[in-house]
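1. Build me a model from this:
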Amino acid sequence: MVRVLKLPQWFVGLLFAVTLWYFTFATFRENFWLTFLFSSAVLALYGVVMGGDRRLRMSRYEAAIAFWVAVALYVFFFVFNFIFSLFETPREWIEQIYDSGGGVPWYYLTVILVLVAIFEEFFWRGYILRALADRMNPLPALILGSLLYALVHVIAGNPLLIVAAFIAGAVFGLLYLVTKSLLATIFCHALFTVAAFVVMPFR
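-> Reported below is the predicted structural model:
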């Protein structure tokens, strides 16, 4: 009798994410932002259907925390970017991140970034991190969840993006575990990415 290997639902979701991220970063570069938006939406739907966090609540206190966390994260990456831009190869990696989607109108990009932040948080924090936290202590769950979030970005072939994804993932994950508010994490994520790509880009 052949024993069928039964994988955890969150692990199946992770394999799904790797597949979608491959098509996003390695295949559809000309329509990067639209493909990225579609991939994120599919993952969010998967996470919600599989029992991920759907509670969208946020107190004023949690909103204030999310805002200042976004500001602190932006300042950290501003310094991070300044240091790495002094070297030729890391500077090319930074330019590669901004050149991924080509020239896109700022209003169009803003809408996409906000939607992507919503979808990513539903999947990565509301589903993956929550599933991990249900099975292990918060700290290992946070580290593993951030590592998985970073590793799917390996497909992009940009070492700086992988490191940035791990750091941002850890910050968003910690905010989620502390506040228990998915909306606060979405708010923080959206603020940071819009600031970093539209309002005050690092390039």
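
2. use CA for all of it now, contacts and neighbours both
-> OK.

3. Run through the residues that contact the residue nearest the centre of the chain.
-> Note on the chain: the residue nearest the mean C-alpha position is Glu120, at 5.5 Å, using CA atoms, centre = their mean. Shown here is Glu120, whose contacts under the criterion CA atoms under 8 Å, 6 or more residues apart in numbering are Ser40, Ala41, Leu43, Ala44.

4. and this one, so I can compare the two:
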Amino acid sequence: MMKFLTDIKLVIGFIFAHFLLYLTFSDKNVFWYIFTASMLFLITYTILNESVDDEVSTNTYLSIGVISGLILFGLFWAGNFLIDILNLPFSTQISKLYNRLSPTAIWHYIVLLLIIIPGEEIFWRGFIQKRLFKHVNVWPSIIISAVMYSLAHLYSGSYMLVFAALFAGLFWGWLYAWKRSIPLVIVSHLIFDLFLLVIFPLY
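-> Here you go, the predicted structure:
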């Protein structure tokens, strides 16, 4: 089962992602610059090493993408509601994370929508998870890729972001395994982030 560790392209891509996200989270003053450049690099790495899956029609990936993005946001909203109701200590950390990393300038929103969100899905689902498909069964590939995705967020210093990335990674990983469509998971991620950061921010 661990034979995926011999996939050199997979291992190198994962190391690149960790190094780039370490740089991204190292200084909040350059966060958006480094994050954008990192995603462009990882998109390029993916395109050079894997084809991009798009196995459903436009109407299908748009409709399922929008609905799934709303469902995921609803789950996050419910979790945040429970944290507030139960007065758990996580709320302070979530608030600090919002204040530190949320987009504040117009160009932040532009690169988020056009580069960062598509880049995350192209790399983590379209490269990491797709290559795992070659070595392990579907559910192990979903779980392993979600863990790998969440571990890359350790450099944020926020265990809530790591947990959120794990949960979202499992959701989008399952979605990708189900329909094998990168545009679908990109739309889902876009809708989720639009509600989380713009339309109905939780903090």
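
5. and the gap between Asn27 of structure 2 and Phe35 of structure 2?
-> Small correction: residue 27 of structure 2 is Asp, not Asn. With distances defined as CA to CA, to the nearest Å, the gap from Asp27 of structure 2 to Phe35 of structure 2 amounts to 11 Å.

6. In terms of neighbours, single out the busier of these two.
-> When Asp27 of structure 2 is set against Phe35 and neighbours are counted by other CA atoms under 10 Å, the residue ahead is Phe35, at 21 against 12.

7. Help me confirm that Ser91 of structure 2 comes into contact with Asp84.
-> Yes: with contacts defined as CA atoms under 8 Å, Ser91 of structure 2 counts as touching Asp84 at a distance of 6.8 Å.

8. So for the two, which sits in the more crowded spot?
-> A side-by-side neighbour count of Ser91 of structure 2 and Asp84, using other CA under 10 Å, places Ser91 first with 16 against 13.

9. Residues in contact with the helix or strand where Ser40 of structure 1 lies: which ones?
-> When secondary structure is defined by DSSP states H and E, Ser40 of structure 1 falls within helix 32-49. For helix 32-49 of structure 1, the surrounding residues in contact (CA under 8 Å, 6+ apart) are 13, 16-17, 20-21, 24-25, 28, 54, 100-101, 109, 112, 115-116, 119-123, 126-128.

10. Please pick the buried ones from those.
-> Buried residues within the contacts of helix 32-49 of structure 1, defined by neighbour count using 16 or more other CA atoms under 10 Å: 13, 16-17, 20-21, 24-25, 101, 109, 112, 115-116, 119-123, 126-128.

11. and those, which of them are in strands?
-> Among these, no member falls in strands (DSSP state E).

12. Structure 1: helices as residue ranges?
-> Per DSSP state H, structure 1 has helices spanning 9-22, 32-49, 60-84, 88-99, 106-120, 130-133, 138-151, 159-179, 182-194. These are given in chain order.

13. Distance to Phe202 of structure 1 added to the ones you listed, as TSV?
-> Rendered in TSV, the data for those read as follows (distance: least, CA to CA, whole Å):
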stretch	distance to Phe202 of structure 1
helix 9-22	23
helix 32-49	18
helix 60-84	7
helix 88-99	8
helix 106-120	15
helix 130-133	31
helix 138-151	20
helix 159-179	13
helix 182-194	11
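
14. For the residue nearest to the centre of structure 1, give its distance to Phe36 of structure 1.
-> Taken as CA to CA, the spacing of Glu120 of structure 1 relative to Phe36 of structure 1 amounts to 10 Å.

15. Ok, Asn137 of structure 1 next?
-> Using CA to CA, which is the criterion applied here, Asn137 of structure 1 is 31 Å from Phe36 of structure 1.

16. and if you look at Val42 of structure 1?
-> With distances defined as CA to CA, the gap from Val42 of structure 1 to Phe36 of structure 1 amounts to 10 Å.

17. next one: Arg135 of structure 1
-> Arg135 of structure 1 is 30 Å from Phe36 of structure 1, where distance means CA to CA.

18. Ser146 of structure 1 too?
-> Using CA to CA, one gets 19 Å for the distance from Ser146 of structure 1 to Phe36 of structure 1.

19. again with Pro159 of structure 1
-> Pro159 of structure 1 is 19 Å from Phe36 of structure 1, where distance means CA to CA.

20. what do you get for Phe77 of structure 1?
-> When distance is defined by CA to CA, Phe77 of structure 1 is 22 Å away from Phe36 of structure 1.

21. ok so, going back, packed most tightly, which of the helices of structure 1 would that be?
-> Looking across the helices of structure 1 with neighbours counted as mean count of other CA atoms under 10 Å, the highest average goes to helix 182-194: a mean of 24.

22. Tell me which other helices or strands that helix touches.
-> Identification of packing neighbours for helix 182-194 of structure 1 by 3 or more CA pairs under 8 Å, 6 or more residues apart in numbering; DSSP states H and E yields helix 60-84, helix 106-120, helix 159-179.

23. Brilliant, that's me finished.
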